[in-house]
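Novice: Sharing a sequence plus its predicted fold:
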Amino acid sequence: MKNTIINKFKSLLGKKRNLKSQNKLETLLSERLKKERPIKINEEKIISNVFELPEKLVEDIMIPRTDMISVDANYNINKLIKLIDRTSHSRYPVFEKSRDNIIGMIHIKDVISCWENKRISNIKKLVRKVLFAPHTMNVLDLLLKMRTSHVHMAIIVDEHGGVDGLVTIEDLVEEIVGEIKDEHEVQKESKNFNEELKSDDGSIIISSRMLIKEFEEKYGNIFSDKEDLSDIDTMGGLAFHIFGRVPLKGEVIKHSSGCEFEILEVDSRRIRKILIRNHTFK
């Protein structure tokens, strides 16, 4: 049933996307939902995300190679357990000799079962199949491929066969429903949410989730009254607005006020921590 719905969306939107047809279809769908029951903002966002899928490529959402946590096939089980404890992912790509030679993936469930029963010490026997997809592949096509193959990790490769990054089924689902946090991420963010660190040089490290209003109440205004920031609530959103994209770790940009933003932590789709300097603090 779900595959049928996805295929219908693909046929409606097609390769040659007609903006008028899309707008009409979105309006009709929205009106239909509103007649049956009031539609919520988050539901409208999901509908909008679905309509954007035919234009998205896997390279737009992949975790880049530089951020991939991959496992050497020669790891022993104890070394792998330590890595899992430190990084808390459920799947890890496995390579042999070179990080461009991915031979499969390891799932945490297999590792735990093996470790508890002390069956093997070499992790090669735990390696599962992984998908390979070109960086130009459509997001919907990869989602369907994962559903039919029951393999939930894909290694994204360039035209020469080199590894560009990876995509998991969670990444694909998040493109439709928004960010999904597991218990580990929620606990980590809750712990770090209110953390602020002010240095002797006057710079300050903050969570990207800190509200702009809260920052200005504590440290003074950044913006002039002429700037329209009505759609931006958080400091991470502000940094994204100034950069015009998801920045890379270590990138620095200066606001017109003279205040500098340096990105300390970032993942493939969002900013995590920011260092702010040259601000006239209260």
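Specialist: Here it is on my side, so go on. Residues are numbered from 1 along each chain as shown.

Novice: C-alpha only now, for contacts and for neighbours.
Specialist: Will do.

Novice: which one's the longest helix in the chain?
Specialist: helix 19-36 (DSSP state H).

Novice: buried stuff in it?
Specialist: Going by neighbour count (16 or more other C-alpha atoms under 10 Å), the buried part of helix 19-36 is Glu26, Ser30.

Novice: What is that helix packed up against?
Specialist: Packing partners of helix 19-36 (3 or more C-alpha pairs under 8 Å, 6 or more residues apart in numbering; DSSP states H and E): helix 41-52.

Novice: Distance from the helix it packs on to the middle of the chain?
Specialist: 17 Å (C-alpha atoms, centre = their mean, to the nearest Å).

Novice: which other residues reach it?
Specialist: Applying C-alpha atoms under 8 Å, 6 or more residues apart in numbering, the external contacts of helix 41-52 come out as Phe9, Leu13, Gln22, Glu26, Ser30, Glu175, Ile176, Val177, Gly178.

Novice: which one is the first one nearest to, not counting chain neighbours?
Specialist: Counting by C-alpha to C-alpha, 6 or more residues apart in numbering, Phe51 is the residue found nearest to Phe9 once chain neighbours are left out, at 7.6 Å.

Novice: Kindly provide the distance from that neighbour to Leu29.
Specialist: To Leu29, Phe51 is 11 Å away according to C-alpha to C-alpha, to the nearest Å.

Novice: now swap in Asn7 and tell me
Specialist: Distance from Asn7 to Leu29, by C-alpha to C-alpha: 16 Å.

Novice: how much does the helix or strand that contains Lys145 deviate in direction from helix 41-52?
Specialist: Assessed by DSSP states H and E, Lys145 sits inside helix 139-149. Inter-element angle recorded for helix 139-149 and helix 41-52: 90 degrees (by axes from the mean of the first three to the mean of the last three C-alpha atoms, to 10 degrees).

Novice: now the helix or strand containing Phe215, how far from the centre of its chain.
Specialist: Phe215 is part of helix 212-219, with elements assigned from DSSP H and E. The chain centroid and the centroid of helix 212-219 are separated by 27 Å, computed with C-alpha atoms, centre = their mean.

Novice: Please apply the same query to stretch 126-137.
Specialist: From the chain centre to the centre of stretch 126-137 is a distance of 18 Å (C-alpha atoms, centre = their mean).

Novice: next up, a second structure to put side by side with the first:
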Amino acid sequence: LLLGAVGLRNDAHGSEAHTSDELRLLIDQSKESGEIQDSEHELIENVFQFNDRMVKQIMVPRTKLAALDVNAPEDKLLEKIFSEGYSRLPVYEGSIDNIVGVLNVKDLLPIVRRGEPLELARIMRPAYFVPETKKINRLLRQFQRKHIVMAVVSDEFGGVSGIVTIEDIMEELVGEIQDEYDNEVPVVEKISESEYRVNTSTPIPDANEYLPFPLPEGDDYETVGGLLNVLYGNIPEVGDVAVLEPYEFRVLSRAGRVVEMVQLRVLTPLASPDVDPLAA
């Protein structure tokens, strides 16, 4: 498929075989020459990156997790279920680190129609757990084999890091999937030539696609929010400012202890934007 897109012959055993780096170079050249469109180029790039991505890079983190307490009163449960609007919700007992099942909302509807008592423990389905470090290409195959669409993500200590769905995986290939119920939040919104508003849950590589100078990547963080934690050294307040050349960062909004939006303002451009300013 990739070879065909750039007019190459698939001869894996002969002299025409190409390494992945060679293919990427050919694909970049095909984009520059107009042989493939930007959208096609992006899709092919996503395919190259797909096998290297881990669950922790695409999951919904626990700070944004909507979950149900198995022992909550029925009225509170129904209010939570219908206000969240998701088709599936993890169910916990005691704390979010003790996920005991997953509610499929379609299993709830017959009970509501018949006016029967709601017992989550009776109608919830088993939860499927995966480690943060699992490769998403392998998880996709497991989803297909097991006929499931959601997994609970565990950290190295057995706590819950978040959840990952088949939609999250597919978005790594085809881009963001929005339906009529989604409130679309742009990854990076350009305010002016020197100002950008950034959603802090955005992975660093994704943010860098829209910014004039790349943000530094690191082993200790995956997202813009993780970079902010390193930069500030604490949980910043709304309005707090920090500088990481060539940007000035200003916190725009928080939800509890999590920064949601940050504004980046370009200062005097660096002579070499490839320098890692965190290495100093």
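Specialist: Perfect, thanks for sending it. All figures in this text were calculated on a predicted structure; none of them were measured in a lab.

Novice: Work out the TM-score between the chains.
Specialist: After superposition, the two chains reach a TM-score (TM-score structural alignment, normalised by the length of structure 2) of 0.63; 218 aligned residues with a C-alpha RMSD of 3.9 Å.

Novice: I'd like the contacts of helix 41-52 of structure 1 written out as JSON lines, with distance to Phe132 of structure 1 added.
Specialist: Listed next are those as JSON lines, based on distance: C-alpha to C-alpha, whole Å:
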{"residue": "Phe9", "distance to Phe132 of structure 1": "24"}
{"residue": "Leu13", "distance to Phe132 of structure 1": "26"}
{"residue": "Gln22", "distance to Phe132 of structure 1": "31"}
{"residue": "Glu26", "distance to Phe132 of structure 1": "33"}
{"residue": "Ser30", "distance to Phe132 of structure 1": "36"}
{"residue": "Glu175", "distance to Phe132 of structure 1": "20"}
{"residue": "Ile176", "distance to Phe132 of structure 1": "22"}
{"residue": "Val177", "distance to Phe132 of structure 1": "24"}
{"residue": "Gly178", "distance to Phe132 of structure 1": "24"}
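
Novice: what's the closest of those to Val94 of structure 1?
Specialist: Of all the contacts of helix 41-52 of structure 1, Val94 of structure 1 sits closest to Glu175, with 25.4 Å by C-alpha to C-alpha.

Novice: Okay, and the counterpart of that closest one in structure 2 sits in which element?
Specialist: Residue pairing (TM-score structural alignment): Glu175 of structure 1 is matched to Glu172 of structure 2. Mapping Glu172 of structure 2 onto the secondary structure by DSSP H and E places it in helix 166-174.

Novice: Likewise for Glu189 of structure 2?
Specialist: Element membership for Glu189 of structure 2, per DSSP H and E: strand 188-190.

Novice: helix or strand right after that strand?
Specialist: Next along the chain after strand 188-190 of structure 2, taking DSSP H and E as the criterion, comes strand 195-199.

Novice: counting contacts, what elements does that following strand pack onto?
Specialist: Strand 195-199 of structure 2 is packed against strand 188-190, strand 258-266, with contacts defined by 3+ C-alpha pairs under 8 Å, 6+ apart.

Novice: can I get those strands in a markdown table with mean neighbour count?
Specialist: Below are these laid out as a markdown table (neighbours: other C-alpha atoms under 10 Å):
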| stretch | mean neighbour count |
| --- | --- |
| strand 188-190 | 18 |
| strand 258-266 | 22 |
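
Novice: Burial check on the residue nearest to Phe9 of structure 1, number of neighbours?
Specialist: Applying other C-alpha atoms under 10 Å, we find 19 residues neighbouring Phe51 of structure 1.

Novice: Could you report the distance from the counterpart of it in structure 2 to Val102 of structure 2?
Specialist: Here Phe51 of structure 1 is matched to Phe48 in structure 2, going by TM-score structural alignment. In this view, Phe48 of structure 2 and Val102 of structure 2 are 32 Å apart by C-alpha to C-alpha.

Novice: same question, His147 of structure 2
Specialist: His147 of structure 2 is 14 Å from Val102 of structure 2, by C-alpha to C-alpha.

Novice: cool, and Ala72 of structure 2?
Specialist: From Ala72 of structure 2 across to Val102 of structure 2, the span is 15 Å (C-alpha to C-alpha).

Novice: again, but for Asn208 of structure 2
Specialist: Going from Asn208 of structure 2 to Val102 of structure 2 by C-alpha to C-alpha gives 35 Å.

Novice: Look at those two and report which has more neighbours.
Specialist: Val102 (24 against 17).

Novice: and Val259 of structure 2, how far is that from Leu227 of structure 2?
Specialist: Distance from Val259 of structure 2 to Leu227 of structure 2, by C-alpha to C-alpha: 11 Å.

Novice: With Leu211 of structure 2 instead?
Specialist: Between Leu211 of structure 2 and Leu227 of structure 2 the computed distance is 15 Å (C-alpha to C-alpha).

Novice: Between these two, which has more neighbouring residues?
Specialist: Neighbour tally, Leu211 of structure 2 and Leu227, criterion other C-alpha under 10 Å: the higher count belongs to Leu227, 21 against 18.

Novice: element containing the more buried one, please.
Specialist: Element membership for Leu227 of structure 2 (DSSP H and E) is helix 224-232.

Novice: Can you list the buried residues in that helix?
Specialist: Val224, Gly225, Gly226, Leu227, Leu228, Asn229.

Novice: and what of stretch 235-248 of structure 2?
Specialist: Neighbour counts over stretch 235-248 of structure 2 (16+ other C-alpha under 10 Å) mark Pro236, Val241, Ala242, Leu244, Glu245, Pro246, Tyr247 as buried.

Novice: Ok, stretch 206-214 of structure 2 next?
Specialist: Buried residues in stretch 206-214 of structure 2, counted by 16+ other C-alpha under 10 Å: Ala207, Asn208, Leu211, Phe213, Pro214.

Novice: Farthest-apart pair in these, please.
Specialist: Using C-alpha to C-alpha, the pair of those lying farthest apart is Ala207 and Phe213, separated by 10.1 Å.

Novice: so who does Asn3 of structure 1 touch?
Specialist: For Asn3 of structure 1, counting by C-alpha under 8 Å, 6+ apart, the contacting residues are Leu144.

Novice: Could you verify that it is part of a helix?
Specialist: Yes: assigned with DSSP: H, G, I helix; E, B strand; the rest coil, Asn3 of structure 1 falls within a helix.

Novice: So it versus Phe132 of structure 1, what's the distance?
Specialist: For Asn3 of structure 1, the distance to Phe132 of structure 1 - C-alpha to C-alpha - is 21 Å.

Novice: which residues in the stretch 1-150 of structure 2 form strands?
Specialist: Secondary structure of the stretch 1-150 of structure 2 by DSSP state E, counting those that start in this stretch: the strands cover 60-61, 68-69, 88-93, 95-104, 129-131, 150-154.

Novice: Now the second one on structure 1. Mean distance?
Specialist: Right, strand 68-69 of structure 2. Once superposed with structure 1, the aligned residues differ from strand 68-69 of structure 2 by a mean of 1.0 Å; criterion: mean C-alpha distance after the TM-score superposition for structure 1.
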